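>>> requesting a structural model of the entry that follows:
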Amino acid sequence: MSDRKPAVVSAAELNERIDTATPHSARFWNYFVGGKDNYEVDRELGDHIRDIFPGLADVARTSRQFLGRTVRHLAAEQGIRQFLDIGTGLPTADNTHEVAQRTAPDSKIVYVDNDPLVLAHARALLTSTPQGETAYIDADLYEPEAILRVAGATLDLSRPVALVILNTLGHVADPDQARTLVSRLMAGLPSGSHLVISDSTSTSAGMIAASEAYNRSGAVPYHVRAVEEITSFFDGLDLLEPGVVEVTRWRPDPASASGASPTVDAYGGVGRKP
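Reported below is the predicted structural model:
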């Protein structure tokens, strides 16, 4: 566990850390959202998964849109000015701090990941408005109290915080353990804090087949879950309307509401700590 800010990583150091022979979860997802920080092995797996289940591209795209809508809502409608984003992944467009600070320039954001590749790219996440602040913690989801302790150097944990965990809890094999980790994180945040979660779900044969193929690739496994299991992460919280739903159906933008939202195997929601 380290609270260091990302330093400039040399090409030699990066080459030592990066395994280009095995697919990598952050690079794989980066490929699906249209990013450029991926390698041939990730693209090959991505194309193979797309052949099995073309809908995964919609999951990637709409999950990113869900992040933008939830962060905008929390900043604009709930007055949240502090965000703790765990499982950051590789930077793309409309990262949490960009969305939050577009609405509320004084927002503070702490990103958390334990991936050396994400660390190497994290300087792209550390831009900020003059009024706000961003920070990056090189830390592990399995150490919630340590995350909160270090995040407290940037965030005021006596005031509401939005805890954002997107497409990350599926890497925790045991759903009971995943619930415990979420509970420990929320226990360190005050009343009025919010929890934002989305993950891929076992709601179609195609998604299940895609998950099985991905897990056979050698990448860090990702476990798709039943919707009820994702809903259970919000136990003890007050769910905001419309509850835990397909990410496309969580408060869709009015401009796109007239069109039919794609059915996707990814569910998410937002809960408020009473």
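>>> make it CA atoms for all contacts and neighbour counts henceforth
Noted.
>>> that's a helix at A21, yeah?
No. Checked against DSSP: H, G, I helix; E, B strand; the rest coil, A21 lies outside a helix; its state is coil.
>>> contacting residues around it?
For A21, the contacting residues are V41, by C-alpha atoms under 8 Å, 6 or more residues apart in numbering.
>>> same question for the one 10 residues further on.
Shown in contact with Y31 (C-alpha under 8 Å, 6+ apart): D37, N38, D42, R43, G46.
>>> tabulate those residues (JSON lines), appending distance to G271.
Shown next, in JSON lines, are the contacts of Y31 (distance: C-alpha to C-alpha, whole Å):
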{"residue": "D37", "distance to G271": "32"}
{"residue": "N38", "distance to G271": "33"}
{"residue": "D42", "distance to G271": "34"}
{"residue": "R43", "distance to G271": "35"}
{"residue": "G46", "distance to G271": "32"}
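>>> one more, so I can put them side by side:
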Amino acid sequence: MDDRSGSPEAARLNPGVAHNARVWNYWLGGKDHYPADREVGERVFGMFPNIVHVARADRAFLGRVVGHLAGEAGVRQFLDVGTGLPTVDNTHEVAQRLAPESRIVYVDNDPLVLVHARALLTSTPEGATDYVDADARDTATILREAARTLDLTRPVAVMLLGILNFVLDTEEALSIVRGLMDAVPSGSYLALTHPTLELGGEANVEAMRFWNEHATPPITARTGEEITHFFDGLDLLDPGLVSCSLWRPDLLESPVQISQYGALARKP
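Okay, the predicted model is just below:
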């Protein structure tokens, strides 16, 4: 990986400490990672081999959810918070393939994601993409900057895939969801994934402990009951809160359950 851009964003990088965005990229087979990321990624994989399946299932969930929203549901605006490093079939690629006029705003605070944000800013002439450098906790900044590209008086799909697990305090995580969903109108959607120690994830306890001691940001798992509360006041779409690999799988797939919950809900 080459970060010799000389930019302020590159200067913020700390290659000596494993970071979630880069380790996730490593598990997905990408190339944007350092030796520290690969070392931690391999150690976590050794403790919890299913983590690679979780990473890939989470990405596949994004594709199915965005495909449904841009297709059958007719959504044309997406706010993707905690987007991570660009990979294959990012939100704007899936959405604009079905609806070229779709408008997408990505949000992340990892400097490496910002360095590569130009890969997320390609758009069809009919649509638009933008990138906001902000922490998920800073919902005021997210909404203010997103409003430059999105019309927040019209339905928006808020994407929170694998991000609330880095907000250790559950009340704070709930506040983030409420702040974002309160700002969008009826007919908007919330898509969310979150790791759990349920669904066969009990073996992940040691791996999460190792992660919190050797990488950043720290992570927490939550129960299905706790995750369900993120959807309070919203209407869950079938099949509800399930292992994200089992959320409306493609007909040709034979998915196996993984320890990552996923769901999509509509704001009434």
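>>> okay, now E13 of the first structure: neighbour count?
Counted with other C-alpha atoms under 10 Å, residues neighbouring E13 of the first structure total 10.
>>> sec struct for it, please.
E13 of the first structure - assigned by three-state DSSP - is helix.
>>> so the biggest helix by length in the second structure matches what in the first structure?
Counting residues, the longest helix in the second structure under DSSP state H turns out to be helix 51-70. Aligned by TM-score structural alignment, helix 51-70 of the second structure falls on residues 56-75 of the first structure.
>>> what residues of that stretch count as buried?
For stretch 56-75 of the first structure, the neighbour count (16 or more other C-alpha atoms under 10 Å) marks 56-60, 62-75 as buried.
>>> returning to that earlier point: packing partners of the longest helix of the second structure?
helix 20-27, helix 35-47, helix 91-98, strand 157-161, strand 260-266 (3 or more C-alpha pairs under 8 Å, 6 or more residues apart in numbering; DSSP states H and E).
>>> looking at those, which is buried most?
Neighbour counts (mean count of other C-alpha atoms under 10 Å) averaged over each of these peak at strand 260-266, with a mean of 26.
>>> and stretch 68-87 of the first structure, end to end?
Stretch 68-87 of the first structure has an end-to-end distance of 16 Å (C-alpha to C-alpha, to the nearest Å).
>>> from the chain's centroid, how far away is the longest helix of the second structure?
From the chain centre to the centre of helix 51-70 of the second structure is a distance of 9 Å (C-alpha atoms, centre = their mean, to the nearest Å).
>>> any idea which helix or strand comes after that helix?
strand 77-81 (DSSP states H and E).
>>> list the residues that contact the spatially closest residue to V52 of the second structure that is not a sequence neighbour.
Nearest residue to V52 of the second structure in three dimensions, chain neighbours excluded: W27, at 5.5 Å (C-alpha to C-alpha, 6 or more residues apart in numbering). W27 of the second structure sits next to G41, I51, V52, A55 when contact means C-alpha under 8 Å, 6+ apart.
>>> check the gap between the residue most central in space within the first structure and L45 of the first structure for me.
Of all residues in the first structure, the one closest to the mean position by C-alpha atoms, centre = their mean is L166, 2.7 Å from it. As judged by C-alpha to C-alpha, L166 of the first structure and L45 of the first structure stand 21 Å apart.
>>> same deal with V59 of the first structure?
According to C-alpha to C-alpha, V59 of the first structure and L45 of the first structure sit 16 Å apart.
>>> give me the number of residues near the aligned partner of W211 of the second structure in the first structure?
Alignment note (TM-score structural alignment): W211 of the second structure maps to Y214 of the first structure. Counted with other C-alpha under 10 Å, residues neighbouring Y214 of the first structure total 22.
>>> now do the contacts for Y214 of the first structure.
Counted by C-alpha under 8 Å, 6+ apart, Y214 of the first structure has contacts L45, I49, P221, Y222.
>>> closest to A100 of the first structure out of those?
Nearest to A100 of the first structure among those, counting by C-alpha to C-alpha, is Y222 at 28.1 Å.
>>> over to the closest one. Which of the three states is it?
Here Y222 of the first structure is coil, with the state taken from three-state DSSP.
>>> and it, how many residues sit next to it?
Residues lying near Y222 of the first structure (other C-alpha under 10 Å) number 20.
>>> surely it touches N167?
No. Using C-alpha atoms under 8 Å, Y222 of the first structure is not in contact with N167; the gap is 9.0 Å.
>>> residues in contact with stretch 129-142 of the second structure?
Contacts of stretch 129-142 of the second structure (C-alpha under 8 Å, 6+ apart): 81-82, 92, 103-110, 114, 117, 120-123, 145-146, 149, 163, 172, 176, 179-180.
>>> so how far is it off the chain centroid?
So, by C-alpha atoms, centre = their mean, the centroid of stretch 129-142 of the second structure is 13 Å from its chain's centroid.
>>> quick check: that stretch aligns to which part of the first structure?
Residues 134-147 of the first structure are where stretch 129-142 of the second structure aligns, taking TM-score structural alignment as the criterion.
>>> and the residue nearest to the centre of the first structure, what's its match in the second structure?
Correspondence of L166 of the first structure to the second structure, assessed by TM-score structural alignment: L161.
>>> ok, now which ones touch its match?
D58, L62, V81, G82, T83, A191, L192, T193, H194.
>>> looks to me like the last one is in a strand.
Yes. Residue assignment for H194 of the second structure, taken from three-state DSSP, places it within a strand.
>>> who's in contact with it?
Contacts of H194 of the second structure by C-alpha under 8 Å, 6+ apart are L161, G162, I163, L164, N165, A221, R222, I227, Q260, Y261, G262.
>>> that one matches what in the first structure?
Aligned by TM-score structural alignment, H194 of the second structure pairs with D199 of the first structure.
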